[in-house]
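Colleague: Sequence first, predicted model second:
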Amino acid sequence: MTQNRVVITGVGTINALGHNAATTLEAMREGRCGIGPLDIRDVDRLGVKIGGQVRDYDETTHFNRQQIVLYDRFTQFTLLAAKEATDQSGINFSGELSDTTGVVLGTAAGGVNTWDDNYRSVYEDGKNRVHPFVIPKLMNNAAASHVSMEYNLRGPTFTVATACASSNHAMGQAFHMIRSGMAKAMITGGSESMLCFGGVKAWEGLRVMSKDACRPFSANRNGMVQGEGAAVFVFENYDHAKARGADILAEVVGFAMTSDASDIVMPSKQGAGRAISGALRDAGLNREDIGYINAHGTGTAANDKTECAAVADVFGKHADKLMISSTKSMHGHLIGGTGAVELLACVMALRDGIIAPTIGYEEPDPECALDVVPNEAREVKVSAVLSNAFAFGGLNAVLALRKV
């Protein structure tokens, strides 16, 4: 069976580092931190008071009253990122392309702000009815459905929810659909907005959150920091993109997913290693071809040590020559949307030869003895990269990309 080549022709994002891709990548190049004090209701009742929040955001400048009634914050972010990605791509959805193009997005929890607001109104304020659109606003597939309606995309459209690997799983499905010939183009990525009182309080219960900073791979790290936002991509059949003269940003060449089948929260070196090896195999790449890995890199001891051990196992001697960084140190952990924002760093590495740093790195950890690109971005040309996502539930998803 012939396999179609799959390329990225458009990117869009809104996150703690910027309201679009250009400002986000500039922040990554400068090693800027988007994590700061949370500006949310009842923040004084929280133990964790920091996050990678989208600042200076006013929904009324982007959406009208009727839309705001229907769009939770995670959907708003998705629509803004999708507009940027489709505009950059220049793709025109009509006719048969419209019938076959779909939307596959990742989110772990969907409309958490809507849940939070309505639980308050029913339980705290004692109200006995909620808005009739609460369900369509909070459902996990809301963002995917609204993107499909916005662009008249009538092909395979659904949402993937695999906790912190949701975006990578979603983008992997979109990749498979184009590679197999099921679709010529797909809108894909992910989004999350859990930075509300209930969302942060739930995460606090896990006791994996830092109260001051996200410091992946640093010996003095003390946990993860939540972020919010979205990133969306146009994935396209290479021949289709070429024929219409599209600017090709990178090529998606491999994808693999595994399950640890061992623990609901503790990661497994074997499960992560099998996903990394599988992505290389699927892409037809050798270990030596990979120059950079965008790490899952949450800043928890459990993740960082397990991930470094998995990379060392798979890459052997080549692990010493690899660069591996965690951009979560800058934008926080976007849970279901995180892999999508991190894929931007992979595109930047391939297209611009700039490797995003792991900021907040203060003390080397002997169990994370890899080149983690500490604190400052680096100009290095790379021809192939990986993006790791290892989720609660033991679900792992790794994408492989190549320079075109």
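Modeller: That came through fine. All values reported here derive from a predicted model rather than from experimental measurement. Residues are numbered from 1 along each chain as shown.

Colleague: going forward, measure contacts between C-alpha atoms and count neighbours the same way
Modeller: Noted.

Colleague: quick check, distance from the helix or strand hosting N303 to the centre of its chain.
Modeller: In the assignment (DSSP states H and E), N303 maps to helix 301-315. Between the centre of helix 301-315 and the centre of its chain there are 20 Å (C-alpha atoms, centre = their mean, to the nearest Å).

Colleague: Helices of the stretch 101-250 of the chain, start to end?
Modeller: 112-119, 134-138, 142-150, 166-180, 197-204, 238-243 (DSSP state H, counting those that start in this stretch).

Colleague: Need the residues that contact the first one.
Modeller: The one in question is helix 112-119. Contact partners of helix 112-119, identified using C-alpha atoms under 8 Å, 6 or more residues apart in numbering, comprise 72-73, 130, 134, 137-138, 193-199.

Colleague: now that we have the residues you listed, which one has the most neighbours?
Modeller: The most crowded member of the contacts of helix 112-119, judged by other C-alpha atoms under 10 Å, is S193 (31 neighbours).

Colleague: Got another one to weigh against that:
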Amino acid sequence: MKRVVVTGIGMINALGLDKESSFKAICNGESGVNKITLFDATDFPVQIAAEVKNFDPLEVVDGKEVKKIDRFIQLGIKAAREAMQDAGFSEELDKEEFGIVSAAGIGGLPNIEKNSIICSERGPRKISPFFIPSALVNMLGGLISIEHGLKGPNISCVTACAAGTHAIGEAYKSIALGNAKKMLVIGAEAAICPVGIGGFASMKALSTRNEDPQHASRPFDKERDGFVMGEGAGALVFEEYEEAKKRGATIYAELIGFGESADA
């Protein structure tokens, strides 16, 4: 079994648009939860979420492409770029054995909702031809692998709240078993939309502390009343230890094992 280490980190979330600002906010004990601004939630029982603020998708993709990809993909592209840059690869990087694992719990829910409304109100011929590609989770990994020229394994995980962790495990196994020398892992989600909030609220899964959003997320408190939906993306670069050591990479951590099971 090969040793697996982390050599690149990227993120974007309600606390920051990159890893440095996010980590600083976390250390300062800041909360990213506030009133929903992505849509009018006035009539919803849940009116709070952890939205990514001040994100301009035009800084990620050009204007012609923005409408072709869902927000979760835009966020994932941003985090992946930061992780790849953070890893400090040279121009001569061999990408034949460099793979990717992408993950999302739901995928392009806002686009599914939007095009469902278009179909209902204006008819099926008005549905965007980019709707399906923009909503599929595997397009996250597909577009990122194209951008960075990654030609190794390309895997997608759609396992609800476990998707990101599942992706880490798949990337770890790919390197540990010798199927790849490097893997980029991305988890992204952006489901703060009427159907997303409304659906989870109907399950009584979300906190309704609308007047105290900063303290709504309290999973271990006896007064907890549900989770708070957030959005964002995180990315990690995994490498085989000897490869990372040979090129003098900064090693953040070593992943020494991974396990998975079902409680069916």
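Modeller: Nice, I can see it. Everything numeric here is computed off the predicted structure, so don't read it as measured data.

Colleague: Just give the TM-score of the two.
Modeller: Here the TM-score for the pair of chains, by TM-score structural alignment, normalised by the length of the second structure, is 0.94; 258 aligned residues with a C-alpha RMSD of 1.5 Å.

Colleague: Identify the residue nearest the corresponding residue of the first structure for V33 of the second structure in space, chain neighbours excluded?
Modeller: Using TM-score structural alignment as the criterion, V33 of the second structure maps onto I35 of the first structure. When the adjacent residues along the chain are set aside, I35 of the first structure lies closest to G52, with 4.2 Å between them (C-alpha to C-alpha, 6 or more residues apart in numbering).

Colleague: what's the matching residue for the one you found over in the second structure?
Modeller: Match for G52 of the first structure (TM-score structural alignment): A50.

Colleague: how deep is that match tucked in, by neighbour count?
Modeller: Neighbours around A50 of the second structure, by other C-alpha under 10 Å: 22.

Colleague: Could you list the buried residues of stretch 19-37 of the second structure?
Modeller: 19, 22, 25, 31-36 (16 or more other C-alpha atoms under 10 Å).

Colleague: ok, now stretch 120-140 of the second structure?
Modeller: Under the neighbour-count criterion of 16+ other C-alpha under 10 Å, stretch 120-140 of the second structure has 127-128, 131-132, 134-140 buried.

Colleague: same question, stretch 92-109 of the second structure
Modeller: Neighbour-count burial for stretch 92-109 of the second structure, counted by 16+ other C-alpha under 10 Å, picks out 95, 97-109.

Colleague: Which of those residues fall in strands?
Modeller: Mapping these onto strands (DSSP state E) picks out 98-103.

Colleague: Of these, which pair is most distant in space?
Modeller: Maximum pairwise distance among these (C-alpha to C-alpha): 17.1 Å, between F98 and A103.

Colleague: and stretch 245-254 of the first structure, how far apart are its ends?
Modeller: 24 Å (C-alpha to C-alpha, to the nearest Å).

Colleague: Could you do stretch 258-276 of the first structure as well?
Modeller: Note: stretch 258-276 of the first structure ends 9 Å apart using C-alpha to C-alpha.

Colleague: Also stretch 232-252 of the first structure?
Modeller: Using C-alpha to C-alpha, first and last residues of stretch 232-252 of the first structure are 15 Å apart.

Colleague: so it matches what in the second structure?
Modeller: The aligned range for stretch 232-252 of the first structure is 235-255, by TM-score structural alignment.

Colleague: Going along the chain, name the strands of the stretch 151-264 of the second structure.
Modeller: 154-157, 182-189, 232-240, 253-255 (DSSP state E, counting those that start in this stretch).

Colleague: do you know which of those lies nearest A176 of the second structure?
Modeller: strand 232-240 (7.5 Å).

Colleague: next one: that closest one to chain centre, how far?
Modeller: Worked out by C-alpha atoms, centre = their mean, strand 232-240 of the second structure lies 10 Å from the chain centre.

Colleague: same deal with stretch 30-38 of the first structure?
Modeller: How far stretch 30-38 of the first structure lies from its chain's middle: 17 Å, per C-alpha atoms, centre = their mean.

Colleague: That stretch spans what distance, first to last residue?
Modeller: 23 Å.

Colleague: so stretch 139-146 of the second structure aligns onto which residues of the first structure?
Modeller: Using TM-score structural alignment, stretch 139-146 of the second structure pairs with 142-149 in the first structure.

Colleague: Look up how far I168 of the second structure lies from the residue nearest the centre of the second structure.
Modeller: The C-alpha lying nearest the average C-alpha coordinate of the second structure belongs to A188 (C-alpha atoms, centre = their mean; 1.3 Å). According to C-alpha to C-alpha, A188 of the second structure stands 13 Å off from I168 of the second structure.
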